[in-house]
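J.: just a sequence and a predicted model for now, questions to come.
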Amino acid sequence: MADLTGLRVLVVEDEGAVALLIESMLEELGCHVTASVATLAKAQSAARSDAFDFALLDINLNGELVFPVAEILKGRQLPFIFSTGYGRVGVPESFKECEVLNKPYTIEELSTKLQSMFSKSDGAAFD
């Protein structure tokens, strides 16, 4: 089981209350939220230049899809989880290997997905 303590995370979520809840869960799991952004433009900027270990990405950001951010993260070989109310149905084939967390979720479900993501990536998110 991967130790999540001290891992830095980028949170991309457009709903303020949901973002706060996610941040709280991540902190309870021992992670450090380095940035929490709500728009596609800010998410793209953070994905390109910020230092973090993984990201949690809401798929729909006020009508804009987060997939350009996922492409940036893929290019940087940084692991991420999609967080969505639509389930895997809204995830393109090019991201079929990625974890999807269905909203709403519990801290236990978040922890399980993070463990699964890190056991799959094992240091190399995308070969």
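T.: Sure, I can see it.

J.: CA only for contacts and neighbour counts going forward, please
T.: Will do.

J.: tell me the centre residue of this structure?
T.: Leu56 (1.4 Å; Cα atoms, centre = their mean).

J.: now do the contacts for that one.
T.: 9-12, 80-83 (Cα atoms under 8 Å, 6 or more residues apart in numbering).

J.: try this one next to it:
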Amino acid sequence: MKNLHDLHILVVEDEAMIGMLLEDVLIDIGCKTVEVKTSVETALEYIAEKQVDFALLDINLNGRPSYPIAEELNTRSIPFIFLSGYGAHGLNGAFSHCKTLQKPFEAKEIEKAVGELLVAN
């Protein structure tokens, strides 16, 4: 497991308040960097150019699914967690096995989920 202090986290979230909350939580638990992107395109550009160790992905980005981002993360063996107001029920078949946090969530849930996924990877 990587140390949280070494992690470069990508958050893909189209709701500004949730993005800021996630950024604050991840910085508070000791992640090295947190970058928030709001669209599929900007997230894919970021993944292509920067180091990403872990990602949190809102399933629905302004009406568009974040699955292209998840596919790219899978290709690069980068772990991620989906975020959704619908919980795991919002996932399609190819990603139905993925870890999902249901909105609204508490800071401790984010910390726990990140820790669990990092131990597993």
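T.: Yes, it's here. These figures come from a predicted structure and were not determined experimentally.

J.: the corresponding residue of the second structure for the residue nearest to the centre of the first structure in helix, strand or coil?
T.: Aligned counterpart of Leu56 of the first structure in the second structure: Leu56 (TM-score structural alignment). Here Leu56 of the second structure is recorded as strand under DSSP: H, G, I helix; E, B strand; the rest coil.

J.: returning to that earlier point: save the contacts of Leu56 of the first structure as CSV, and put in neighbour count and secondary structure too.
T.: Output for those, formatted as CSV (neighbours: other Cα atoms under 10 Å; DSSP: H, G, I helix; E, B strand; the rest coil):
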residue, neighbour count, secondary structure
Val9, 23, strand
Leu10, 24, strand
Val11, 26, strand
Val12, 30, strand
Phe80, 24, strand
Ile81, 20, strand
Phe82, 25, strand
Ser83, 24, strand
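
J.: can I get the residues you listed in TSV with distance to Val100 of the first structure?
T.: Formatted as TSV, the contacts of Leu56 of the first structure follow (distance: Cα to Cα, whole Å):
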residue	distance to Val100 of the first structure
Val9	16
Leu10	16
Val11	14
Val12	14
Phe80	9
Ile81	6
Phe82	5
Ser83	6
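
J.: now do the strands in the first structure.
T.: Assigned by DSSP state E, the strands in the first structure fall at 8-12, 32-37, 54-58, 60-61, 64-65, 80-84, 99-102.

J.: buried residues in the longest helix along the first structure, which are they?
T.: In the first structure, taking DSSP state H as the definition, the longest helix is helix 107-121. Across helix 107-121 of the first structure, burial judged by 16 or more other Cα atoms under 10 Å covers 110-111, 113-115, 117-118, 120-121.

J.: how far is it from where the chain is centred?
T.: The chain centroid and the centroid of helix 107-121 of the first structure are separated by 11 Å under Cα atoms, centre = their mean, to the nearest Å.
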